[in-house]
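Peer 1: Got a predicted model here, sequence first, then my questions.
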Amino acid sequence: MTMTAEIPGQVPWWKEPTRDQWMAWIAAWLGWTLDAFDFTIFLLIMVPISETFHVPLIEVTAVFTITLWLRLVGAVGSGWLADRIGRKAPLMISILWYSVANLCAGLSPTFALLFLFRALLGIGMGAEWPAGAALAMESWPARSRGLMSGVLQGSWSIGFLLSSAAYGLLYDKIGWRGLLILGVLPALAVVWIRIYVKEPKVWVENRRIQREQKQEFRAPLFDIFRKRVLGNTVMACLWMASSFVIYYSVYGMFATHLQKDLHLAAGMVAMPIALANLVAFLASGAWGYVADVFGRRWAMIIPAAIGACITPLYLFSDSYPMVAGAFIVQGVFLGAIYGQNPSYLTERFPTEVRATASGFCYHQGAIWAGFTGPLLTYFAVGQPLGFAVPMLIATTGAAIMFVITLLYSPETKGKELVSEITLLQPAE
């Protein structure tokens, strides 16, 4: 049984990684956390954007739908580059891309231009994850990979917390444009990554073997649909699709629900979202420890099942303490089911196609999530309770699919990542 706890003669888990391994993980952490800030700030300002440009709210929700859909474009492109030239360069390109796109969106004089630049931001968002996840997980020791995967993926909540804090503290002073313009700051992280981060050894050796044996994988996206890995690819896609729908049913429209249905001020909207994200970050690390002890799947199945039962508590109450308290508690469960995304996707696919496979399976889920905002808004218009019923149905249905898919998926706890060309070896 692989554990992050110490056993006699074994160094503490946090001393096992080398300086280069820590640097690789920190680079991925920076890219993901800042990516989260740039994306989630938009979820908090859809209503004022609608009012500024005098467009229906459903048209504004379509902005983040297109942003989510274009993530798949960035993910596939970045994954291909990461498998061909290394994990580091695509990570830097992606951070620059989404930072500049957010700046341009903040300066846009028309809704059409804002729509364009936020859509383009989606390409940079999608490009960050496959490169960053592969960089971090390939570099990290197997013993504590689940834990650090949880902390890494959970840091999306840190980015959301930062955007919530910025909204609550700065919106009245700098408005929605100023909040978007703040999104250019992540570009500074590229300098640090360029200087201090190295490519994972397992990828470097794998590329050497490909060149030496003249067996290079020039189209890795097609390789993940080979017969021997097709089932794994399909199940990974279903898992990620359901998890994306859960996230955007729980978090994506919650601020709009509080603004439109409960008519709450900025500070009262920001508080539960910020605290729920802080709790989700801490819980992602805790469930990551569970993943290293009991397995990747159970560290996701258990919180998903519990979280589905918590959902009605914050959607069907007129009491602000109940709404805020239950939503914050949800951070421990449905807010933390994503912690094993980096480790589990990394461990399910071989080195030669890993970034492409991870990027595609992860971000095709964003296509389904892209329908969530407009559909929930469409059905909310005709509901006496507004967003409550549509959000409950979407969350519960997706949670059931999430659990079923993982029950039929492979367990990868403790898997050692190898540099050999696995796809050309006979199936076991």
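Peer 2: Everything's here; your move.

Peer 1: From now on I want contacts and neighbour counts done on CA atoms only, so please keep to that.
Peer 2: Fine.

Peer 1: list the buried ones in stretch 19-32?
Peer 2: 20-21, 23-32 (16 or more other C-alpha atoms under 10 Å).

Peer 1: For Trp156, pull up the helix or strand it's in.
Peer 2: Secondary structure from DSSP states H and E places Trp156 in helix 145-181.

Peer 1: After that helix, heading C-terminal, what element do we hit next?
Peer 2: helix 189-196.

Peer 1: which helices and strands sit right next to that following helix?
Peer 2: helix 19-43, helix 88-107 (3 or more C-alpha pairs under 8 Å, 6 or more residues apart in numbering; DSSP states H and E).

Peer 1: so what secondary structure elements neighbour the longest one?
Peer 2: For helix 19-43, the elements it packs on are helix 88-107, helix 111-139, helix 145-181, helix 189-196, judged by 3+ C-alpha pairs under 8 Å, 6+ apart.

Peer 1: could the ones you listed be laid out in TSV, adding distance to Pro410 and mean neighbour count?
Peer 2: Formatted as TSV, those follow (distance: least, C-alpha to C-alpha, whole Å; neighbours: other C-alpha atoms under 10 Å):
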stretch	distance to Pro410	mean neighbour count
helix 88-107	28	23
helix 111-139	18	27
helix 145-181	15	23
helix 189-196	34	14
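
Peer 1: Relative to Pro303, which of those helices is closest?
Peer 2: Closest approach to Pro303 among the helices and strands packed on helix 19-43 is made by helix 145-181 (13.2 Å; C-alpha to C-alpha).

Peer 1: Now do that closest one against helix 111-139, angle only.
Peer 2: Counting by axes from the mean of the first three to the mean of the last three C-alpha atoms, to 10 degrees, helix 145-181 points 160 degrees away from the direction of helix 111-139.

Peer 1: okay, now the one to match up with it:
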Amino acid sequence: MNWYREISTPEKRTLWGCFAGWALDGIDTQLFSLVIPTLIATWGIGKGQAGLIGGATLVAGALGGLLAGVLSDRVGRVRALQVTVLWFSLFTFLSAFAQNFEQLLVLKALQGIGFGGEWTAGAVLLSETIRAKHRGKAMGIVQSAWGFGWAGAVLLYTVVFSYVSPEAAWRVLFGIGLVPALLVLYMRRNIVEPPREAPASPADRPGAFAILAGIFHPSVLRTTIVGGLIGLGAHGGYHAITTWLPTYLKTERHLSVLGTGGYLAVVITAFIIGCFVSAWLQDRIGRRKNVILFAICCAATVNLYVFLPIGDTAMLILSFPLGLFAAGIPATLGALFNELYPQGVRGTGVGFCYNFGRVVSAAFPVLVGHMGNSMPLGSALGIDAGIAYGIVVIAALLLPETKGRRIATVAPQTAPAPDKRSATHV
């Protein structure tokens, strides 16, 4: 942790502010998956309806990620982060008062806008605050916060359902979702907006549509297309695995350990460690090599799952490398995407590349199901994962290495203004 001692107090405050925001976001989001059985039993809704709520949250999250990127370019990184934290906290809290499926569907979709937006706003803020040589480590550590939030959700679920009846416990859990709003007080007092070139006058500030169009300007169009493909492959492989691998292992391999606490503990631990490993590696070997390495390892591990004869014990052991490798790619994307764009459209570019893939990647689980009609499900899953992570590898090869790239376009306000002719631009 020598690098941590090197960074300044403002850098540390921003790091932990973004870490807390993503962890609390993880808690609020993961709580829904834990209370699905209770909602099905209490309201008598079907699994399809519960799945629709989860799907609507993810799609809204993709929209929120793009909107938050535009907002951060328009009004600033810190303000955009504050808005997203307040947004997902408020709608998680309001979900506690839903009286039927339709109300919960709308409220969870609205929560999803904040859930997707928080990652984008926090990633851009942190990337512009942490010095270049430690940016990858900081971004990877913040990505690990999702795992801690996931574990926190499991802990809260266990405690609340131990003392409150199921009919009321899920409402209590969603009500606790208002707590993250208190993080905004910390942000207002401790996190400083990264310096950037201000418009000559308010009238010169570009509008939201002009900012959005900026990521399709010829100077960055190739970056936007290739970055979107990386997001597509990364999310496509992840969603194919999480959607179909449990079904395959339960129905065709008849493994029982999937529903145990031990399996969940292994997956969460692997995710956190994977983020830390990726954080260290990407500042050592570079962003491109790191993404390619983890993509190849993900594809290989999935195929080991589906083609090797394994039992419960072997499956539990293999779940560790699978969780670790799956975490490594998103832990790299924050630094990579931020280092590809100029400051004026950075938030929008990061939001688009990450969330375009989140929406379009829904085709990959569908593809697995379609292929499974004419071949074994395991073979379909292995081929699909190979395609998804193959897209990641090819796209990464088309990008420049960005490790160590300076992305600030102006000096901090406490330092003399640099000569614009020598300023470093992305």
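Peer 2: Good, I have the coordinates. Note that the structure is a prediction, hence the values are computed from the model and not measured.

Peer 1: Could you quantify the relative orientation of the helix holding Trp156 of the first structure and helix 88-107 as an angle?
Peer 2: 30 degrees.

Peer 1: gap between Leu107 of the second structure and Ala60 of the second structure?
Peer 2: 11 Å (C-alpha to C-alpha, to the nearest Å).

Peer 1: What residues sit buried inside stretch 217-228 of the second structure?
Peer 2: Buried residues in stretch 217-228 of the second structure, counting neighbours by 16+ other C-alpha under 10 Å, are found at 220, 223-224, 226-228.

Peer 1: Can you name every helix or strand that the helix holding Trp156 of the first structure contacts?
Peer 2: Right, helix 145-181 of the first structure is packed against helix 19-43, helix 88-107, helix 266-294, helix 341-348 by 3+ C-alpha pairs under 8 Å, 6+ apart.

Peer 1: how far out from the middle of the chain is the shortest one?
Peer 2: If I follow you right, that is helix 341-348 of the first structure. 13 Å (C-alpha atoms, centre = their mean, to the nearest Å).

Peer 1: Same question for it: list its buried residues.
Peer 2: By neighbour count with 16+ other C-alpha under 10 Å, helix 341-348 of the first structure contains the buried residues 341-348.

Peer 1: Nearest to Gly168 of the first structure, out of those: which one, please.
Peer 2: Using C-alpha to C-alpha, these come closest to Gly168 of the first structure at Asn341, 29.6 Å.

Peer 1: Would you confirm that the closest one contacts Gln153?
Peer 2: Yes: counting by C-alpha atoms under 8 Å, Asn341 of the first structure touches Gln153, with 7.0 Å between them.

Peer 1: what residues are shared contacts of these two?
Peer 2: Common contact partners of Asn341 of the first structure and Gln153 (C-alpha atoms under 8 Å, 6 or more residues apart in numbering): none.

Peer 1: Can you lay out the helices and strands packed on helix 19-43 of the first structure as TSV showing distance to Gly252 of the first structure?
Peer 2: TSV is the format used below for these (distance: least, C-alpha to C-alpha, whole Å):
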stretch	distance to Gly252 of the first structure
helix 88-107	18
helix 111-139	15
helix 145-181	11
helix 189-196	26
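
Peer 1: Compare these and give me the one nearest Gly370 of the first structure.
Peer 2: helix 111-139 (11.2 Å).

Peer 1: In the second structure, which residue range corresponds to the closest one?
Peer 2: Under TM-score structural alignment, helix 111-139 of the first structure corresponds to residues 101-129 of the second structure.

Peer 1: Name the surrounding residues that touch stretch 310-318 of the second structure.
Peer 2: 253, 255-257, 263, 266, 301, 305.

Peer 1: Apply 6 Å and report the result again.
Peer 2: For stretch 310-318 of the second structure, the external contacting residues (C-alpha atoms under 6 Å, 6 or more residues apart in numbering) are 255, 257.

Peer 1: Please apply the same query to stretch 40-51 of the first structure.
Peer 2: Taking C-alpha under 6 Å, 6+ apart as the rule, stretch 40-51 of the first structure contacts 57, 160, 163.

Peer 1: wait, what's in contact with the first one?
Peer 2: It refers to Leu57 of the first structure. Ser50.

Peer 1: That one pairs with which position in the second structure?
Peer 2: Counting by TM-score structural alignment, the partner of Leu57 of the first structure is Lys47.
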